[in-house]
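Visitor: give me coordinates for this.
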Amino acid sequence: MDTSVYTLLIVESPTIAGIIQKMCPPSVYVISTDGFCWRPRYDVHEHQIKAIADPDKLPIRNELKEQAKIAGTIVIAVDSDASGDFIAWSVNRFIQSSNIKRGQLQSLSKKSIYTMLSETTELDEAHLEARLKNQFLIQKLWSKYAEIPDMQLAGLISILGANTHFHSFLDENHSLYRSNKPVQSHFDEWINLRPAQNHDQFRVQKPLSTFDVLEFIQSEKLSPTFHDGQLLLNQLFQTVLPFSEESLISYPRTSAQAFYSDTWAHMRQQYLNIGSVNHLKPTYLQEIADNEDPHESIHPIDLSIEPDSVAGELPKNIGKLYRWIYNQTLESLSMPKLLEKSLISDLNPDVIFYPDSDNIFNSIQSIYPCLTLSELGIKMNELGIAKSSKFGKTVDEWISKGWIHLNNRTVTPGKKVVKYLDEANSLHKKLLEVNRLKENRTLKPETVKEIITS
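Guide: Got it, this is the predicted structure:
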């Protein structure tokens, strides 16, 4: 990054804008859009999208226009979900400059901010517009022609009723078990187990997604609602230590359960400063994220900032959350632990089942498949329906509508979902197909309608 060139950096959150401004060189000026400065309006007949100015945001738009006139470079750093795409697209249309780039913020550390400013990408307005229009088109046609007009409800039915692969299971006492390989099954299918003989099996901890963190916050009752839980996670992200000015965690809205290769290399060096090379997870077990993915898993920025060392500087629940993220990340970097207890099924002899907690000592005879909240979030994200950026609020809505029920960490369908479970496999197929169409730059309404009504 050329620090002599005046750069306009555009973010969504006023709080994040204030934090970043303190860490940037004097040549960078940060403006927050404070959400939408324009509201989207989609015409399904013309397959066109418009940006309608919010009258309350006129001062922000005026400042954007004035600063853009004198900026050598303009960087838009917002989420890569539908809301972030619309903000980037509408700002680009409004400013109409050839100097606009897009940046991906990975953390609020000074190093990460400088990296973002130096590794920007071209903002492809045509691609953004096509993707936004396709998303609106699919939603409009789904609500008009689908048997289950609400796409989120359809998604829940398709996941909670389909014959699918499971990694999580419950016993008669509602204790949670995991499997080392996916198991094809129905929700109501019991699996008989017996102790495994001569099996040296390990518990592998993956890096954390937003869905994993929200599941933990709920199970530990760190917040009254899932929306509040997501706000708590965002508070931790925005926390900057007063003396060192170091942030604590990476970007908090992500569906990834993997780290970039560069992050593995960086964290390996940090790990070796506090642990042994013999305890580090071997390369062949490391979960590697694609560098094209907008965000990697949530993790501490600096492993030398141990939870005990900052406990006095953090509110109780934020400190507890940081401690858990820190410890889970260490496990995801470390050699998997040998299982104290493992079981097998005669129907799936190559699959190992094991208790999620070492505290479970029951002599279990059988288990049945289930979905944890995190697994539900990941599956809904794969369908393009529920994004990590708003998952907390979305889960609260599902619960209030009675679409799902939660028993600690696991999800069961509500009455309205149960009513349509026979349609689950058909719905799942349709939702997968329409989700694949979102990147199609020449998408036609007839194509979408044909899938929905088939």
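Visitor: please count neighbours and contacts with C-alpha atoms only from this point.
Guide: Fine.
Visitor: next one: the lengthiest strand in the chain to chain centre, how far?
Guide: Secondary structure of the chain per DSSP state E: the longest strand is strand 176-185. With C-alpha atoms, centre = their mean, to the nearest Å as the basis, strand 176-185 stands 22 Å off its chain's centre.
Visitor: after it comes which helix or strand?
Guide: For strand 176-185, the following helix or strand on the C-terminal side (DSSP states H and E) is strand 191-192.
Visitor: how far away is the closest residue to residue 110 other than its chain neighbours from residue 33?
Guide: Once flanking residues are discounted, residue 110 sits nearest to residue 23: 5.8 Å by C-alpha to C-alpha, 6 or more residues apart in numbering. Residue 23 sits 19 Å away from residue 33, taking C-alpha to C-alpha, to the nearest Å as the criterion.
Visitor: neighbour count: the two, which is higher?
Guide: Applying other C-alpha atoms under 10 Å to residue 23 and residue 33 shows that residue 33 carries more neighbours, namely 20 against 16.
Visitor: pretty sure the more buried one sits against residue 60.
Guide: Yes. Between residue 33 and residue 60 there is a contact under C-alpha atoms under 8 Å: 6.6 Å.
Visitor: compare with the first, here's sequence two:
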Amino acid sequence: MKSLVIVESPSKSKTIEKYLGKDFEVVSSKGHIRDLATRGKGGLGVDVDNDFDPTYVISKDKKDVVKELKKKAEKVDAVYLATDPDREGEAISWHLADELGLDLNSKNRVVFNEITKEAVLNAFNQPRTIDMDLVKSQETRRILDRIIGFKLSKLLQSKIKSKSAGRVQSVALKLIVDREKEILAFIPEEYWTVEGIFMNQGIEIVTKADKYKGKKLEMKNEADAQKVLDNTTGPFDISKLIRKDRKKQPKMPFITSTLQQEASTRLNFNSKKTMRVAQKLYEGVDLGGETQGLITYMRTDSTRLSHVFVDAVKPYIQETFGKEYVGAYRSGKKNDNAQDAHEAIRPTSIHHTPESVKQYLSNDEYKLYRFIYYRTLASLMSSAVYDSISVTFTQNDYDFNGTGQTLKFDGYLKVYDYENSTDKLIGDLDETKQYSADKIIPEQHFTQPPARYTEARLIKELEELGIGRPSTYAMIMDTIVKRAYVTFEAQSETSRTKVFKPTDQGSLTNDKLQDHFSSIINPNYTSNMESDLDKIAEGDENNIHTLRSFVDKFYPLLDEANEKMEKIEAEKVGELCPECGGELVYRNGRYGKFIACSNYPECKYIRPLAGKERPKPEETGEMCPECGSPLVKRKSRFGTFFVGCSAYPKCKYIQPKEKKESKKESSDEQES
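Guide: Now for the predicted structure:
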């Protein structure tokens, strides 16, 4: 019997075909094959009045793909659907089954969490039917996003010239705008601290004035601080000295959000890059003739590890580091919004050490794989143990507290070098003796406004609020920047840390949405909607009821906004368009303000503001080895420089920085 297997990604197909053998042909759908139509009432592709009946059309760029899949399906005895192991993958399988005329009662859905021979063969030994509850959940999400996106975007475009709105992106924008308002409204308050420095056996012990007569000490001005200085001029007694072992547990394995957060902080990868590199590690790497996925599926919100993997890692830790380094398995606290559909992001084999596969990976792939590998390994190792000391020096009822620690047992820190572990010595102290302060230093401070969101902070906030899903975070960040609602730039001239800051158009968009749709565009409503989608996936909620409840709330708000939202005309430049004679107006774009024709999209004339012209790329004096055009030095969106062809996008040549850099990564950087 000849069987056809359909996966999403072309890069997976050859690897999986090798595992399955000659009786299987593995082909790719190249992602989604169809989407909601843009016809019908309101161009939604959804009949709102008839139980939200959707109309799907094959995407233009997938017509040849579907035609070829149909031909192949007719020639085989069985068709298996092996799309990604999440709701979106389940929906893609259903779309494929529907277009190919497959029996939905047939066990033709195959799910695996890692692309290894053992995992793939096990999955094909236990196929199942398509889970229609998962499909309904994903379909409901898509319909919700279509209704909100189309209706709100049309409203905003006509009223305030904003480009789009969305169920989740608009809540992310609200968080950024609200934070900016907090910063602007912030009034700094003065406070003081007093630091006491004691010398002990040549060791400097730094302490801080913490309490007076057992109560928390507050110093709001210089006079308060001076009072502490005036009353602590003599020797101090040790009123408290506690020495104990302090354990530091390893962090849990990565889930999608924590991987994106930590990769941003530790590796300086943005979320889009993190997911792109992780996708490559998941889909498979050629390890000297054998292609294998190095990590499990990277879209997950579960910290769970399979017992098979845990049972393989424990003896590895014992043999490599010693019995005392083996830790207890912790499943972690389950998030209320977590789907727990599959495992945490982990290496597929603990024996594929980063060092052993480094030669097969690009620099970025190696960095991310090493991060994932040692985070997982560390999570199954024993805690680090510190010899912790806390001391309180007291005089005239003023307590100065200091702490110290020395690493007693490294535990998981043996392998996880992404955390700083520094000894802070105090030395041996005698509770019967008095100690004089070498220095007592008052210092003035001012309270600081809340920090703007970095990408890592925003992802963490969205996750904690239950907004969005692991697969959506990178897209949310990308969308709000592309729509010119926010900028993503260094927080200061001396800092490399990038933060989100709303543009004028972003603030206007948020304000108008909150004026008219605050009951829907808010964290609580969006989080509750995610919970409803989860219930649909579990078969505990009716999808039509969820959609009807939303529309009954949303449509009256939309009607009112159409009537009452003020229409803001674009600011006129005072010149006529040289191409069509229409009025020139100021517009906001991804790179700031520019001048455009008011007759857009009929007339596409644009020009930069005076003094805002983008500098021409600097020629290097070399010629492109692929097309012969001059090579130029360009700046990427990450602020780094690279040399590429001046004929881009016709020629996408980039001069490699190092031999390991993959061609795909190079073209991605040019496109940015």
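Visitor: the longest strand of the first structure aligns to what range in the second structure?
Guide: Across the second structure, nothing matches strand 176-185 of the first structure (TM-score structural alignment).
Visitor: same question, stretch 316-326 of the first structure
Guide: Counting by TM-score structural alignment, stretch 316-326 of the first structure falls onto residues 363-373 of the second structure.
Visitor: that stretch: average distance to aligned residues in the first structure?
Guide: Mean deviation of stretch 363-373 of the second structure relative to the first structure after superposition (mean C-alpha distance after the TM-score superposition for the first structure): 2.0 Å.
Visitor: so how far is that stretch off the chain centroid?
Guide: 16 Å.
Visitor: please apply the same query to stretch 273-284 of the first structure.
Guide: 27 Å.
Visitor: likewise stretch 81-89 of the first structure?
Guide: For stretch 81-89 of the first structure, the distance to the chain centre is 16 Å (C-alpha atoms, centre = their mean).
Visitor: buried ones in it, by neighbour count?
Guide: Residues 81-89 are the ones in stretch 81-89 of the first structure that count as buried (16 or more other C-alpha atoms under 10 Å).
Visitor: so which of these is the closest to residue 45 of the first structure?
Guide: Nearest to residue 45 of the first structure among these is residue 86, at 19.9 Å by C-alpha to C-alpha.
Visitor: which position in the second structure pairs with that closest one?
Guide: Using TM-score structural alignment, residue 86 of the first structure pairs with residue 91 in the second structure.
Visitor: now do the strands in the stretch 51-200 of the second structure.
Guide: Secondary structure of the stretch 51-200 of the second structure (DSSP state E, counting those that start in this stretch): strands at 53-54, 56-58, 78-81, 190-200.
Visitor: to residue 407 of the second structure, which of those strands lies closest?
Guide: Using C-alpha to C-alpha, these put strand 190-200 closest to residue 407 of the second structure, at 19.9 Å.
Visitor: circling back to that earlier point, go ahead and confirm the residue nearest to residue 110 of the first structure touches residue 111.
Guide: No. Look at residue 23 of the first structure against residue 111 with C-alpha under 8 Å: they stay out of range, at 9.3 Å.
Visitor: would you quantify the distance from the residue nearest to residue 110 of the first structure to residue 298 of the first structure?
Guide: 21 Å.
Visitor: what residues does the longest strand of the first structure touch?
Guide: Outside of strand 176-185 of the first structure, the residues within contact range by C-alpha atoms under 8 Å, 6 or more residues apart in numbering are 163-171, 351-357, 369.
Visitor: redo that, cut-off 10 Å
Guide: With contact meaning C-alpha atoms under 10 Å, 6 or more residues apart in numbering, strand 176-185 of the first structure is reached by 162-171, 191, 201-204, 342-344, 348, 350-357, 360, 367-370, 372, 409-410.
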